[in-house]
Each structure stands twice: as C-alpha cells, then as structure tokens.
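> compute the structure for the input listed below.
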Amino acid sequence: MATVPTNAVPPNPSAAPATAAGPSPEAAGPGGGRRPRGAGAGMAYGLAAYGLWGVLPLYFAVLAPAGPLEIVANRVVWSLAFCLLLITAIRGWASFRAALASPRVLGTLSLAAVLIAANWLVYTLAVLNAETIQASLGYFINPLVSVLLGVLLLKERLRAVQWVALGIALLAVLVLSVAYGGVPWLALALALSFGFYGLVKKNVGTKVDAVTSLSVETLVLVPASLAVMAVLASAGSATLLGHGPGHFWLMAAGGLITALPLLFFGAAARRLPLSTVGMLQYLAPLTQFILALAVFHEPMPAERWAGFALVWLSLIILTADMIRSYRVGRRAEAAERALDRAAAA
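Predicted structure coming up:
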C-alpha cells in the first residue's frame, strides 16, 4: 500500500508506504472551512487504492498452483520492471540514482525491503492457506501496533483514550487466541512487519518519492528473488512458464498490481486531509474480511466474532481520538494565523 505517517499507515499487504504528505495545505478546517481542492478526485483515488489492496486475495487465488515463494519472487521482479518503465516515463532517473548514491537512504530502504518482503510472504501464505480472515485481522490491528511501537521505540506519550484503545486491542488478541486455539501468529506477523516497515520508512521521510522507494526496495530484493525462481525452476516446481500464457501474464501482472494502488494512494494523500486517509485505510482489511466470508467461505465461529468486535471497538476509539486531535490542531493553527494577521495589521 504509499508511505504515510504511522498514525495512518495504510494496511497495504502489497506495497511500500511511500512518504505521503499529511493533510494538504488546502485541507478544510474543522468547523466547515474550505473544501480541499481536488477532494472529489482524492476520494476516488483513495477508494481505488484501498479497493485494489482489498481485493488482492482474489488475485492470489487465481495464481494457483504457484506457491507463496514463487508468487513473491515474481512480484518483486515484475514490480521492478514496471517501476523502471515508470521512472523512464516520468523522467525520474535522477531521483533513483540519488537514492542509490546515498548510503543512509539505501541502507534504510534495504532494511525496509526485507520487512516488506516478509510482509508479502506472510500475507500470500495466509491467503493461499485459507487464512484470509487472519490476514485481514493483521491489517485491522496494524494502526494499533504502530501506536505501540511509537510508545516503545520512539518514547511517544499517549493520551488516556489511546491507552484504552490499546488495552481493548490486547484483550481482543487474548480472545482471538482462545478462538484460534493459539496465538494468531499470521495476523501478528503481518501487523508487526508492516508496523516496523512504517517505522523504518519514517527515517526516509519525504526524501524519496513512492515510485523511487518501491524501485529501490525491489532492486534490493531482485537477486534473492531471481535465485528463488532459479531454484524452483531447477526443481521442476516453477509454474511461470509451464502453465500457459494466461498464467504467465497473470504472474507478470503482479508488477502493475503492486505499483498501481501505490500511485493512487500517493495521489489521494496529496488531496485529502489526514483524518480522511486515516478512515479510508480500513477499507482494505474490511474488503478482505468480506471476501474471506462471502467468497472463500472461511469459518467464523462466535468467539472469533467476539474478538473482531473488540478489535473494531478499539479502532473506533483510536480513529475518533485521531480525528478529534487533528481538528484541535487545525483550530490551533487557524487561531495562531489569525493572531499573526491581527499583529501584522
């Protein structure tokens, strides 16, 4: 899924969050100020981005009989190919070379690449093993994990309401552990890998755009991905070239499917307030959850419903607090500007 601040990290099973701007300068103020310029287009881009991330399990389902390792390896290779074409089209080679020439940026993006590869692999493994519900859980709790990482690693201080949300989330994990007969490791692995990914990408900030970031990360992963593809081919278990042109092009489409929602997200983030982006992020795991029930017919006993209900309650509390805090901040900024204008007059 592009990069946003950790309190609104997109639950993207698919892409590198790139450094997205927070609210646009023209964002509407709380109390009904100006509507953001291009807000309608921004909402359309946001819905397209999170909608595509939400239906990603359907794409993996049609890639059978390819396994998780082959799918991720191909996704990396074809994503890089698509990104390099895109860089050529937008004349972004200078930014790409600058990122590779900076040891700090390259090192940070290399670590991010390892984390996103782990995230992609776990997500693909979950979907192919009829655990899409657990995959959706991972992205539902990702914002909560990001908040927790901020407390533990960045020494951020939480408001009482945020502590309540985290407490309810912890209770939800306990309930779901009972429901699953063990800790939901797939969900936790997804949330933690993407949470740490967002934390690492925060060190890059706005220095690297979304396309350059994804290009560098996939470039770092390409040697290992090509090695995996070679090993699978030598073992006779690769499917890329042995199941007809339709399967080949579906595998190759992984590059487009990875990069396109990332670009949509970047376009949305430039046009929408952070609070709107923060609410849109739940569309992807919600879509995955619905697909798991309606299309994949995964079991959902009452105790799992109880655990998910607690997760959703904690997210409602966290999101409401985020929106309130955002609006208070906007009011404070507006008041400060008014005082500055009065003083200047």
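> all contacts plus neighbour counts: C-alpha atoms, from now on.
Will do.
> which neighbouring elements make contact with the longest helix seen in the chain?
For the chain, the longest helix by residue count, based on DSSP state H, is helix 302-344. On a contact count with 3 or more CA pairs under 8 Å, 6 or more residues apart in numbering; DSSP states H and E, helix 302-344 meets helix 132-140, helix 160-180, helix 274-280.
> can you map out the helices along the stretch 51-200 of the chain?
With helices called from DSSP state H, counting those that start in this stretch, the stretch 51-200 of the chain shows them at 56-61, 68-90, 93-101, 103-128, 132-140, 142-154, 160-180, 185-202.
> run through who's touching whichever strand or helix holds residue 288.
Assigned by DSSP states H and E, residue 288 belongs to helix 283-294. Here helix 283-294 makes contact (CA atoms under 8 Å, 6 or more residues apart in numbering) with 11-12, 47, 50-57, 131-133, 135-137, 139-140, 298-300.
> which parts of that helix are buried?
For helix 283-294, a neighbour-count test (16 or more other CA atoms under 10 Å) marks 283-292 as buried.
> same check on stretch 316-332?
Residues of stretch 316-332 classed as buried: 317-319, 321-323, 326-327, 330 (neighbour count, 16+ other CA under 10 Å).
> now show me the structure for the sequence below, then we'll compare the two:
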Amino acid sequence: MDDQLKRTQQGVLFAVLAYIMWGIAPIYFKALGDVSPFEILCHRVIWSFIFLAVLLYFTKGWGLIKTTLKSKTKVLYLLVTSVTIGLNWLIFIWAISVDHMLDASLGYYINPLFNVLLGMIFLNEQLRKMQWFAVALASMGVLVQLIVFGSVPIIAIGLAVTFGIYGLLRKKVNLDAFTGLFIETLVLLPVALAYLFIFADTATSHLTNNHWQLNALLISAGIVTTLPLLCFASAAVRLRLATLGFIQYIGPSLMFLLAVFVYGEAFTSDKIITFAFIWAALILFTWDGLNNNANNKKQAAVLKQTAPLDVEVTTETLVQDINSADKNANQQGK
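This is a model prediction of the structure:
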C-alpha cells in the first residue's frame, strides 16, 4: 500500500511538472520573437531528434526503434502522426508569435472534448448523457462566436483537431511516447535540415551569424520539447487517466493567465462568452467522470463483498472489470 501511495505521489509530481512546463512554454517562444515560426519549428525538430538520440544511446533503446521500423503498419501511422504533430507545433508557435496565446489556450481546453468525439466516431465509444451535454455546450460557445461576432476561433480549432487526431493515431499505433517522438522527428528531420541549410535566408537562419544567446535558445528547443513529454510519460504509467484528466487543465490555464496578465492580450467579449461555454462544458465533463468513477467503485465494493472467500479480488481489478463491461455493453449498443 505504501509503495502504491509513493508511486501515485511520484505520478502526480511528474504530471504537474509536465503540464507546468507546457503551460509556460509560450515564454520560451516569445523569447524567440525575431525568428520566424517555421524556422523555430525546424530547430525544434532537429534538436529534439538529437536530444532523443542521446537519451536512446544511454538508455539502450535502439532495439525498440529497429523493431518498430520493421512494422509497415506502425511506420505508416507514424508518418501521419509526424505531419499532424508538426502542424500542431507550427500552429502553436505561430499563435504565440502573433499574440494569439488566448486562442492557443482555448484550443487545449477544447481538446479533451474533441477527444471524446473522436473516441465515439473511430473507437465505437458511446457518450453518456452528461458528456453529450458538455460537447453541446462547447459547440454552442464556438457557434456564438461565429454567429454573433462573425469570427471563427481557427487557431483553437486547429490546435484541438491536430492534437486530437495525433492522440487518436498514437493510440492506434500503441507505442510509447519516447520511441514514437524519436521516429516522428526522424521523419521530419530531412525537411527541417533542407529548409535551414538550403532554403532559409533570414537574419537568424545562419547560426554562425547569431549571438550565442540566440543559438542557446534555439538549441534548447530540444529540451523544451522533450523534457515535459518524458515527465508526462512517467506520470501516465503511475496514474489513472481520471487523475491525469484533472491535472491537464494546468497547461491551458497557465497559458490563459500569461496571455491576459503578462502579455496583455485583450480578453474581448467574444472570447469571454466562448471561454464561459467551454469552462462550463469542462466542469460538467469532469463532474460526470468523477461521478461515473465513484459509481464503478461502489459496484466493485459490492462485488468484492459477495465474492467467494477463496478467491482473491482487488478493488482495482473489479473497477477494471466493470469499466470493461461498460465498454463492451456500449459497443454492442445496449
């Protein structure tokens, strides 16, 4: 029990660190304001690849890389995820550079709700009534901004869609984040190298002409990209998804606070209304998840009490069985 508690505490710490780093990442990209977004993206790919390669060398993880590259199906999935994560990074970097951090924050608030829709469409997951209501509220927030104010939160939708599709495909390929990211950066590496060393011709594209502080920032892109992901991966194996679901709102919340109180982005009436709908949807969504988890635990406790004495049954196992049964029932349309 003590070991499990320690493991959970470690998971919470890793998760909080990951989402704090993601939440304050805009500070880093703001510091690169003189560098074009696509140029920053190329540096992000190159230095992430190098950083991951060094880590793989010390952790002796090349065996899994070779095994993965031999699977045509996994390679095909990773080719697509490379494009989607590259687009997600580019949209995010561009949003920060043009003072649309609020829209980036909104995109990552929308993402969990978009993931629910993707699960329903592609994984045959059925939505509970409260989940449907949460998705409807979020949709209303976007529609109000479109109809009343005549604007579409393109950045927010773009970030939510690209990251949602990325998550769905990575779930399909069933590969750890570390190995997957290395292969994804490997796929994007030729494009990044070609752009920086052949096509790019800006004041910052030649490292030998830059000040050492700027080059240090550009090289740090590998750490800024990889370190929070490693923390997240460590958290994911120690925590339940419900717990991670709570902690994930740290990221967009920090972005929101930075945008409004540090960088002075205007929190206009259209954004106020849209955010209000999204926040209300997330409150309902989270409450529904908690309530469903509590009900499953109650059922597990009842089953544990009625289980035969000669059979060892744990609450965690029973909750997993109940969740599995719920999922199977939903897939059968019951």
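> tell me which of the helices and strands packed on helix 302-344 of structure 1 is the most buried.
helix 132-140 (a mean of 27; mean count of other CA atoms under 10 Å).
> mean per-residue distance, it versus structure 2.
Here the mean offset of helix 132-140 of structure 1 against structure 2 after fitting is 0.3 Å, by mean CA distance after the TM-score superposition for structure 1.
> what is the corresponding segment of structure 2 for that helix?
Under the alignment (TM-score structural alignment), helix 132-140 of structure 1 falls on residues 101-109 in structure 2.
> chain center to that stretch: distance?
12 Å (CA atoms, centre = their mean, to the nearest Å).
> now stretch 265-280 of structure 1
Distance of stretch 265-280 of structure 1 from the chain centroid (CA atoms, centre = their mean) equals 13 Å.
> next one: stretch 44-51 of structure 2
With CA atoms, centre = their mean as the basis, the mean position of stretch 44-51 of structure 2 lies at 19 Å from the chain mean.
> now that stretch on structure 1. Mean distance?
So stretch 44-51 of structure 2 averages 0.4 Å relative to structure 1 (mean CA distance after the TM-score superposition for structure 1).
> quick one: residues in contact with that stretch.
The contact list for stretch 44-51 of structure 2 (CA under 8 Å, 6+ apart) reads 182, 185-186, 188-189, 192-193, 218-223, 225-226.
> so what's residue 156 of structure 1 closest to, chain neighbours aside?
Using CA to CA, 6 or more residues apart in numbering and skipping residues adjacent in sequence, the residue nearest residue 156 of structure 1 is residue 150, 5.5 Å away.
> what about the equivalent of that neighbour over in structure 2, distance to residue 324 of structure 2?
Alignment note: residue 150 of structure 1 maps to residue 119 in structure 2; criterion TM-score structural alignment. Using CA to CA, to the nearest Å, residue 119 of structure 2 is found at 15 Å from residue 324 of structure 2.
> quick one, which of the two is more surrounded?
Between residue 119 of structure 2 and residue 324, counting by other CA atoms under 10 Å, residue 119 is the more crowded of the two (15 against 12).
> the more buried one against residue 125, yeah?
Yes - with contact defined as CA atoms under 8 Å, residue 119 of structure 2 and residue 125 form a contacting pair (5.4 Å).
> ok, back up a step: mind checking how far the residue nearest to residue 156 of structure 1 is from residue 120 of structure 1?
Applying CA to CA, the value for residue 150 of structure 1 to residue 120 of structure 1 is 23 Å.
> same check, this time on residue 202 of structure 1
The value you get for residue 202 of structure 1 to residue 120 of structure 1, if CA to CA is used, is 20 Å.
> so the two - more neighbours on which side?
residue 120 (26 against 18).
> need the nearest residue in space to the aligned residue in structure 2 for the more buried one, chain neighbours excluded.
When structure 2 is aligned by TM-score structural alignment, residue 120 of structure 1 is paired with residue 89. Spatial nearest neighbour of residue 89 of structure 2, chain neighbours left out: residue 41 (6.9 Å); criterion: CA to CA, 6+ apart.
> same thing with residue 65 of structure 1?
residue 239 (7.1 Å).
> using the three-state scheme, assign that neighbour.
The three-state label given to residue 239 of structure 1 by DSSP: H, G, I helix; E, B strand; the rest coil is coil.
> wait, it sits on residue 66?
Yes - counting by CA under 8 Å, residue 239 of structure 1 does reach residue 66; the two are 5.8 Å apart.
> list the residues that contact the residue most central in space within structure 2.
Central residue of structure 2 (CA atoms, centre = their mean): residue 163, 6.3 Å from the mean position. By CA under 8 Å, 6+ apart, the residues touching residue 163 of structure 2 are 84-85, 88, 111.
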